[in-house]
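> this is a predicted model, with the sequence first.
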Amino acid sequence: MVLCKKREKPLFTLSQLLCFFSGIFILQMGVAIQVRTELGLGCWDSVNLGISKLFNSSISLASFTVGVIMVILAGVIRKGRFRFTTLITAFCMGFGTDICLFITSFFTISSESWRVYPFLALGILLAGIGFALYLQSGLPPNALDDFTLALTERYPIDIGKAKLVVDISGLLIAFLLKGPIGLGTIFITLLVGPCAGVFNKVWKSILRK
């Protein structure tokens, strides 16, 4: 008697890939718009710059170091389950940022302060939408976002509040490392997390239908 082999479950589905890459693109487009406003970097980008200046190293090395630290912290929270695959996602995000910065280079953002803030608001909104969407894919997030998820798994807080806690921590670390902090940095730190929390619920309701 010939036994039929069970069909192996695929590592990921097409819908997961669509959520993952669409979310990353929207997120990084938001980041690129934030950069173009020149009102300040995201808090963890400021941390990376602070580390690179302190140790006279490249920004990419500083970013990778922070990523490894986040993997370790997330693993500790999960009691020994380390996810080094998150570093691959970090590479995808870096590539996505380069693409989005290239796209936004064709658009001019007025240097007049009152005209810059709507663009900053748009960047924050897109970052929140994209962050919530790519996490819905179930594929490995980058190391920093995986640490945020680990907090929601261990403690009774939603993704928006966890993101806010992580970003405020990043802002404090950036301040201690004397990384560049602008008014935009503060807005990004305080608003992306709550925005992501709102759209996390929206995406959940849409994708479950």
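Yep, that arrived. Please read these numbers as outputs of a predicted model, since none were measured by experiment.
> only C-alpha atoms from now on, for both contacts and neighbour counts.
Fine.
> please point out which parts of stretch 15-26 sit buried.
Gln16, Cys19, Phe20, Phe21, Ser22, Gly23, Ile24, Phe25, Ile26 (16 or more other Cα atoms under 10 Å).
> ok, so of these, who is nearest Ser111?
The closest of those to Ser111 turns out to be Ile26 (Cα to Cα; 23.8 Å).
> surely the closest one and Ile124 touch.
No - checked against Cα atoms under 8 Å, the pair Ile26 and Ile124 is beyond contact range at 10.7 Å.
> hmm, back to that, out of the buried residues of stretch 15-26, flag the one nearest to Val66.
Using Cα to Cα, the buried residues of stretch 15-26 come closest to Val66 at Ile24, 19.5 Å.
> my guess is the closest one contacts Phe95. True?
No - counting by Cα under 8 Å, Ile24 stays clear of Phe95, with 10.2 Å between them.
> need the contact list for the spatially closest residue to Asp158 that is not a sequence neighbour.
Distances taken as Cα to Cα, 6 or more residues apart in numbering place Thr152 nearest to Asp158, at 5.9 Å, with adjacent residues excluded. Counting by Cα atoms under 8 Å, 6 or more residues apart in numbering, Thr152 makes contact with Asp158, Ile159, Ala162.
> same question, Ile188
Gly42, Cys43, Ile124.
> what about the last one, neighbour count?
Using other Cα atoms under 10 Å, Ile124 has 28 neighbouring residues.
> which residue is the nearest non-sequential neighbour of it?
Val192 (5.7 Å).
> what helix or strand is the one you found on?
helix 183-207 (DSSP states H and E).
> flag every buried residue along that helix.
184-197, 199-200, 203.
> residues making contact with the helix or strand Gly50 falls within?
In this structure, Gly50 is located in helix 43-55 according to DSSP H and E. Helix 43-55 is contacted by residues 57-59, 61-63, 66, 167-168, 170-171, 173-174, 177-181, 185-186, 188-189 when judged by Cα under 8 Å, 6+ apart.
> ok, structure two:
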Amino acid sequence: MNWFYRIVFFLLGLVFLSLGISLTIKSGFGSGAWDALNVGLSETIGFTPGTWVVLVGILLILLNAFLLKNRPDFGAIITLLLTGVFIDFWLLQIFAELELAGVFASAGVFLGGVLGMGLGIATYIQAKLPLSPIDNLMMAIHKRFGFNLMISKTIGELTALTLAFIFGGPIGIGTLIVTFAVGPLIQFISPHIEGLMNRLTVAVR
């Protein structure tokens, strides 16, 4: 049963994460740095944002292996593929015709997206299954340099922000909010999700 809950948390986390990413992109406030990079690459070179999630993620797998001095975690490609598919599903199918009327609607969608991202990451990392290379970068920085999750996440986001600017991604005030807010949100939510996971796994023993 432990595996059952781990898979459930993994999939639910990726659904929430991809939903949150898609909402921030559609809000028009500016998406997260990595997502702005993927959208910028999509608009500049071609392919869908979800495809760039996979391609950029493969490069990050190699970077994470260098930081941790480990073999590349190619198992994370499964996480990449699922995340890319979910993002394209939300963006190209569910929200393709979404039109937001007014700044308050956009702000509400954006804030919902930020919460979805924080909840999604905090949920799926509890499954101890292969992390998205973006989140594995957070963990790699955390383990390599001893920073907490909040600082590690922020370092990764600032790196992506620079690249997103270079490739002309949709950067706005929302990008800065995501850059500095998601890390603390993960730090806040993670203990609660971990406690829920522990209670569920203990209950079935």
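On my side now, so go ahead. None of these values were measured; they are calculated from a predicted model.
> between the contacts of Ile188 of structure 1, which is nearest Pro10 of structure 1?
Ile124 (34.3 Å).
> spit out the contact partners of the alignment partner in structure 2 of the closest one.
In structure 2, the residue matched to Ile124 of structure 1 (TM-score structural alignment) is Val114. By Cα under 8 Å, 6+ apart, the contact list for Val114 of structure 2 reads Gly20, Ile21, Thr24, Val178, Ala181, Val182.
> tell me the counterpart of the fourth one in structure 1.
Read that as Val178 of structure 2. Match for Val178 of structure 2 (TM-score structural alignment): Ile188.
> just the second one next, same as before
Taking TM-score structural alignment as the criterion, the aligned counterpart of Ile21 of structure 2 in structure 1 is Val31.
> and its match, what does it touch?
Contacts of Val31 of structure 1 (Cα under 8 Å, 6+ apart): Thr97, Gly123, Ile124, Ala127.
> if we go to structure 2, which of the residues you listed are intact?
Mapping the contacts of Val31 of structure 1 onto structure 2 (both residues aligned by TM-score structural alignment, their matches' Cα atoms under 8 Å) leaves Thr97, Gly123, Ile124, Ala127 still in contact.
> determine which two of those residues are furthest apart.
Pairwise over these, using Cα to Cα, the maximum falls at Thr97 and Ile124, 14.7 Å.
> counting neighbours, what do you get for the counterpart of Asn38 of structure 2 in structure 1?
Using TM-score structural alignment as the criterion, the counterpart of Asn38 of structure 2 in structure 1 is Asn48. Counted with other Cα under 10 Å, the neighbours of Asn48 of structure 1 add up to 26.
> and Phe95 of structure 1, what's its match in structure 2?
Per TM-score structural alignment, Phe95 of structure 1 is aligned with Val85.
> can you pull out the helices in structure 1?
Counting by DSSP state H, structure 1 has helices at residues 14-37, 43-55, 59-77, 86-104, 113-135, 143-154, 159-176, 183-207.
> how near is the residue nearest to Val76 of structure 1 when sequence neighbours are not counted to Leu171 of structure 1?
In this structure, Val76 of structure 1 finds its nearest non-sequential neighbour in Phe82, 7.8 Å apart by Cα to Cα, 6+ apart. Phe82 of structure 1 is 25 Å from Leu171 of structure 1, where distance means Cα to Cα, to the nearest Å.
> so which of these two has more stuff around it?
In terms of neighbours (other Cα under 10 Å), Leu171 is the more surrounded of Phe82 of structure 1 and Leu171; the figures are 24 against 16.
> which position in structure 2 aligns with that one?
Checking TM-score structural alignment: Leu171 of structure 1 goes with Leu161.
> once you drop chain neighbours, what's closest to its match?
That would be Ala33: by Cα to Cα, 6+ apart, it lies 4.6 Å from Leu161 of structure 2.
> repeat that for Leu191 of structure 1.
Leu191 of structure 1 sits nearest to Ile124 (Cα to Cα, 6+ apart), 7.0 Å away.
> could you do Leu126 of structure 1 as well?
Gly30 (4.7 Å).
> next, count neighbours for that neighbour.
So Gly30 of structure 1, with other Cα under 10 Å, has 28 neighbours.
> that one touches Ala127, doesn't it?
Yes - here Gly30 of structure 1 reaches Ala127: they are 4.7 Å apart, a contact under Cα under 8 Å.
> would you agree the match of Phe95 of structure 1 is in contact with Pro49?
No - counting by Cα under 8 Å, Val85 of structure 2 does not reach Pro49; the two are 9.6 Å apart.
> who has more neighbours out of the two?
Taking other Cα under 10 Å, Val85 of structure 2 and Pro49 do not tie; Pro49 has more neighbours (24 against 19).
> what sits against the more buried one?
With Cα under 8 Å, 6+ apart, Pro49 of structure 2 has these contacts: Asp35, Asn38, Val39, Leu41, Ser42, Gly84, Ile87, Asp88.
> one more time with 7 Å, if that's ok
Each residue near Pro49 of structure 2 by Cα atoms under 7 Å, 6 or more residues apart in numbering is listed here: Asn38, Val39, Ser42, Asp88.
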